[in-house]
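>>> next come a sequence and a model predicted from it.
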Amino acid sequence: MQFPAANFTLMLFHYDGVVEGWSDLPWSRRAVHVAAADQTKWWFGKRFLHPDLVAEYDYIFLWDEDIEVDNFDPLRYLDIVRKEGLEISQPALDRRSKIHHQLTARARRGGAVHRRFYKTAGGGRCYGNSTGPPCTGWVEMMVPVFSRAAWRCAWRMIQNDLVFAWGLDFKLGYCAQGDRTMNVGIVDSEYVLHRGIPTLGDAGDGKPAAAAAGRSAVRQRSSTEMQIFNRRWNEAVAEDECWTDPYPEPPTATTKD
């Protein structure tokens, strides 16, 4: 087992009700098992990882299930996180992974950590002076690791009724306990493989058409949830006259006719 019992407590969130199916793994007996049908890890995290309940832990790993950890050592990982001062982090993704954002891919140049991504052509460009996601100050939602303080902040952002948490990733930098371009990063020397297995929306009946329709419905709901999350964020900002945004959006360039 990659996460030694002397240093870690394991909690498995079962969205499919299959709890006994893990009993053949020796470490399963020491894990805490929580089952609720058709839920997501953010739904579970909001309800079972209250910051007061996990306050004795220095870090919270909130990971998906389709992650291979053959090349990952969590103790070495945390040594790097502490040395680099990362409040929110993730292991880099092996380049054989299903990669959605290049910032999360393992850097080719080597090194322990990278904090930004450069893209100077095409859409969504990222430069050395970029200050926000997804160029810097950002991790993906599949394998985030939070410090105790960062998790308390992120937990408060998770909405009870928005179970897929789309949009949350672009706001996590506000929980970085300081400069998000420095306190959020990707650890290259300890990396994982993301298998990219689509499970949400799959009824498990072996019918490809039904599975595809289910995943499409999940994606549509996720997109709707992101719109709701962003609207709530903007409304909260507008209502709080005392709050100053540490990461204001740059002004949009306009031209005169």
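Sure thing, it's come through.
>>> for the rest of this, base every contact and every neighbour count on C-alpha atoms.
Fine.
>>> how about the strands in the stretch 1-150 of the chain?
Under the criterion DSSP state E, counting those that start in this stretch, the stretch 1-150 of the chain contains strands at 11-14, 32-35, 59-61, 67-68, 88-93, 113-114, 145-147.
>>> the stretch 151-257 of the chain too?
184-194.
>>> residue ranges for the helices of it, please.
Assigned by DSSP state H, counting those that start in this stretch, the stretch 151-257 of the chain shows helices spanning 180-183, 208-239.
>>> deepest of the ones you listed, which one?
Ranked by mean neighbour count, the helices of the stretch 151-257 of the chain are led by helix 180-183 with a mean of 21 (mean count of other CA atoms under 10 Å).
>>> against Met11, how distant is the residue lying closest to Pro74 once chain neighbours are set aside?
Take Pro74 and drop its neighbours on the chain: the residue closest to it by CA to CA, 6 or more residues apart in numbering is Phe3, 6.4 Å away. Using CA to CA, to the nearest Å, Phe3 is found at 12 Å from Met11.
>>> the residue nearest to Pro74: neighbouring residues, count only.
Phe3: 15 surrounding residues under other CA atoms under 10 Å.
>>> with Gln90 instead?
Using other CA under 10 Å: Gln90 sits among 30 other residues.
>>> between the helices of the stretch 151-257 of the chain, which one is nearest to Val18?
The closest of the helices of the stretch 151-257 of the chain to Val18 is helix 208-239. By CA to CA, the value is 18.5 Å.
>>> next up, the contacts around the nearest residue to Val145 once chain neighbours are set aside.
Closest residue to Val145 apart from its sequence neighbours, by CA to CA, 6+ apart: Phe61 at 4.6 Å. Shown in contact with Phe61 (CA atoms under 8 Å, 6 or more residues apart in numbering): 143-146.
>>> can you rerun that using 10 Å?
8, 10, 74, 89-90, 143-147, 151 (CA atoms under 10 Å, 6 or more residues apart in numbering).
>>> try Asp70
Asp70 touches 1-2, 191-193, counting by CA under 10 Å, 6+ apart.
>>> buried subset of those?
Neighbour counting by 16 or more other CA atoms under 10 Å classes 191-193 among those as buried.
>>> what's the closest of those to His50?
After measuring these against His50 - CA to CA - the closest member comes out as Val192, at 26.6 Å.
>>> next one: that closest one from Gln2, what distance?
12 Å.
>>> put this beside the first:
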Amino acid sequence: MHQEWKKPLKHKNFDLCLSYYGDDKGCFKEQCDFYFESKGTKWPVIKEIIQSLGSEIFHYDAIWFPDDDLRTDATNINRMFEIFMEQGFDLAQPALTKDSFFSHSVTLENENFRWRYTAFVEIMAPVFSRSALKKCWHSFNGNKSGWGLDLLWPKLLGDPEKRIAMIDETPVTHTRAVGGGTLYQYITGSPFDEMAKIEKKYGVDRSTYDLPHYNGVLKDKKLYIMILAHQNEDVLKAQVENIRHFNPNAGIILYNGGSNKNFPENLELAVCPYSRPIKWIYQARVLLDVMRWLEETNVNYEYLVSFDHDMLFIKQGFEEFLDTSMGNVDCMGWQMLMGSERDKYPDPNVPDSLWREWKKWKGIFRTDNFVRYFNPGQVYRRGIIQRMLAYLNHTIKQETLDNLLDNTTVYGFEEMFSVTLAMASGGKCREYPDGNEYNFAVRWGDDLTQEEVSQAINRPAYYWIHPVKGNNLIKTSQWLLGDVPDTKEDIPTNGHADIKSDLQTDVHVEPPKDAHTELQTDVHVVPPDEVHTAPKTNFHVKPDDDIRIDSHKDSHADPHVTQPVNNESKRRGSKERKEIKERKKCERRERREKVKWEGIKRREEKRRERKERKEREKREKRERRV
């Protein structure tokens, strides 16, 4: 197949050396730059050729040793060498296309990556740098089959980190079954026995072949969606299919928040290498870890979106929606609140828990207040992410920050950490259109019903929903993708519909409540045309009047979405009764919640009073002693 390697000839930017082991003398001599004829197996013969060429072979920056049954072309080979040299690899190989014959799954192309860092490359097609070849070529005649040599080479190179790679951007096709080549006729013993001798002599282990890649560089995408999950691969699969259906050009990153490092076992996803077990209410570091990984590997993207395990997309066009909605702002989220707006929080424990630790975090954020987004669907531009990471690098040591994040008890810190850091870094932030409160499409608590999902589809500013959990997520995704009939049994119909027909999107900032009179709020509104700088303590809140959604005037469905079955005319009366019933149920629930939070508030006030009384008594005791 070497004839294909040179096509198109004008793109050939390498020298080709052929070692012919057939019986037709001079068969391919005119088709290459160097020509040798030798019977025998691949690697002992290659060592003989290197000895024949002498120092001439070390004039090359990189040398590739492919098997003769690989299908590729000159353009692909050139690009492989370019990547190899640009990244300074010691040892690499092109990944194998999905239709290739293969021995080790890690060698198969992963379409999420440009290249992946691995513990070895296979003897089928390794690329050596000049320095790596000098260290390894003496081992090429270690046995006849070559089996086990690919375990030895990384050890001879010192197992360098991020210098051994599988290049996914330039895959080749292995066209012949493994072990089916004619060269195996020259092997008298067992290749497995030969590999065992390599293992024993050099202290290497064939279990290395089973290791997955440990890091890599993702392909450039305009939109990356980060999913946090750690169990239930069927649900994750449904989410991934949903994302890929409605956002076919987006990249997906999984943050594995559990202890099972092999999760998921049957999905090809890019897993953040900084993943670690995460407690449900302490997820602040998740988005930060993904941001760091993307920047360390210099991936080009525009938007990073956090996607909870109980979210689904409901229509296409999300990228275009972000372009329009975000304008010149840096981040966007649902229900933006200041820390001082305690009474507006669905759960006052969230701000209260951060105020209790505020002394630890105030020095990092360098402000007297903080900001909060509902966690699902937070969006950050790459530009503000770069500024956030630079801000942290100049503000706190990585080890100190990691220790703070690992030991914080701030409840729901993921809702406050990233957006407050964005604003501390000089970012402009806004809410989603219609995103100033929980409603029928985005809320905490009960799963959305099919009716609510249908309503969200018909609202032009809604592209995703939350929450839909477990099996309900699977069924809802199937319904959205048209895989199941439109029946009441598929998606739950009992829930709470809290539909607001005249939602506002402006952010209203109040001064701190009496409970926090010592804290100051420094917030002002930045007009769209104002030149923005990045002060240390001021918050810049971008108004969203320019992206107003009037739900009364615009009742048309999104043009990209198939309309759900409309049977309102047949069941108008029963639906109105149902809505009244649901509204009353919602009102009762709100009253219960109000009573609950008032009780929490009273207990918190009593706790503060006890604390103040104890401090006052201590003060009085000290004064009496004096």
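Good, I have the coordinates. Note that the structure is a prediction, hence the values are computed from the model and not measured.
>>> thinking again about what came up before, out of the helices of the stretch 151-257 of the first structure, which comes closest to Gly111 of the first structure?
helix 180-183 (15.7 Å).
>>> quick one: that closest one to the second structure mean distance?
Superposed on the second structure, helix 180-183 of the first structure shows a mean distance to its aligned partners of 2.0 Å (mean CA distance after the TM-score superposition for the first structure).
>>> now for that helix, which elements pack on it?
helix 74-84, strand 88-93 (3 or more CA pairs under 10 Å, 6 or more residues apart in numbering; DSSP states H and E).
>>> with distance to Val163 of the first structure added, can I get the ones you listed in a markdown table?
Converted to a markdown table, those look like this (distance: least, CA to CA, whole Å):
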| stretch | distance to Val163 of the first structure |
| --- | --- |
| helix 74-84 | 27 |
| strand 88-93 | 21 |
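>>> just name the most buried of those.
Mean neighbour counts for those (mean count of other CA under 10 Å) peak at strand 88-93, with a mean of 28.
>>> which position in the second structure pairs with Phe8 of the first structure?
Correspondence of Phe8 of the first structure to the second structure, assessed by TM-score structural alignment: Phe14.
>>> and that match, how close does it get to Ile600 of the second structure?
According to CA to CA, Phe14 of the second structure and Ile600 of the second structure sit 73 Å apart.
>>> do the same with Asp73 of the second structure
69 Å.
>>> what about Arg577 of the second structure, neighbour count?
11.
>>> do Val184 of the first structure as well
Val184 of the first structure: 31 surrounding residues under other CA under 10 Å.
>>> list the residues that contact whichever residue in the second structure pairs up with it.
Mapped onto the second structure by TM-score structural alignment, Val184 of the first structure lines up with Ile164. By CA under 10 Å, 6+ apart, the contact set of Ile164 of the second structure is 84, 88-93, 116-121, 127-128, 154, 157.
>>> quick revisit: the residue nearest to Pro74 of the first structure touches Leu78, doesn't it?
No - under the criterion of CA atoms under 10 Å, Phe3 of the first structure is not in contact with Leu78, lying 11.6 Å apart.
>>> returning to that earlier point: distance of the aligned partner of the residue nearest to Val145 of the first structure in the second structure from Ile46 of the second structure?
Using TM-score structural alignment, the partner of Phe61 of the first structure in the second structure is Trp64. With distances taken as CA to CA, Trp64 of the second structure is found 11 Å from Ile46 of the second structure.
>>> with Thr173 of the second structure instead?
From Thr173 of the second structure to Ile46 of the second structure the distance is 22 Å (CA to CA).
>>> give me the neighbour count for Glu20 of the first structure.
9.
>>> hmm, I typed the wrong one, I wanted Gln39 of the first structure.
Count around Gln39 of the first structure with other CA under 10 Å applied: 16.
>>> who's in contact with it?
Taking CA under 10 Å, 6+ apart, we find Gln39 of the first structure in contact with 13-16, 163-164, 200.
>>> now do 7 Å
Applying CA atoms under 7 Å, 6 or more residues apart in numbering, we find Gln39 of the first structure in contact with Tyr15.
>>> do Val113 of the first structure as well
When contacts are counted by CA under 7 Å, 6+ apart, Val113 of the first structure touches 185-188.
>>> map it across to the second structure for me.
Val113 of the first structure maps onto Trp115 in the second structure, with residues paired by TM-score structural alignment.
>>> now the helices of the stretch 151-257 of the first structure as JSON lines including distance to Glu56 of the first structure?
Listed next are the helices of the stretch 151-257 of the first structure as JSON lines, based on distance: least, CA to CA, whole Å:
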{"stretch": "helix 180-183", "distance to Glu56 of the first structure": "21"}
{"stretch": "helix 208-239", "distance to Glu56 of the first structure": "30"}
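>>> Glu87 of the first structure maps to what in the second structure?
Using TM-score structural alignment, Glu87 of the first structure pairs with Asp90 in the second structure.
>>> do Ala209 of the first structure as well
Matched by TM-score structural alignment, Ala209 of the first structure corresponds to no residue in the second structure.
>>> which of the helices and strands packed on helix 180-183 of the first structure sits closest to His50 of the first structure?
If you check each of those against His50 of the first structure by CA to CA, strand 88-93 wins as the nearest, at 17.3 Å.
>>> average offset between that closest one and the second structure?
Its aligned residues in the second structure lie a mean 0.4 Å from strand 88-93 of the first structure after superposition (mean CA distance after the TM-score superposition for the first structure).
>>> elements contacting that strand?
Contacts defined by 3 or more CA pairs under 7 Å, 6 or more residues apart in numbering; DSSP states H and E place strand 88-93 of the first structure against strand 145-147, strand 184-194.
>>> closest to His100 of the first structure out of those strands?
With CA to CA, the closest approach to His100 of the first structure among those belongs to strand 184-194: 10.3 Å.
>>> give me the distance from that closest one to the chain's centre.
In terms of CA atoms, centre = their mean, to the nearest Å, the centre of strand 184-194 of the first structure is set 12 Å apart from its chain centre.
>>> next: stretch 221-235 of the first structure.
With CA atoms, centre = their mean, you get 17 Å for stretch 221-235 of the first structure.
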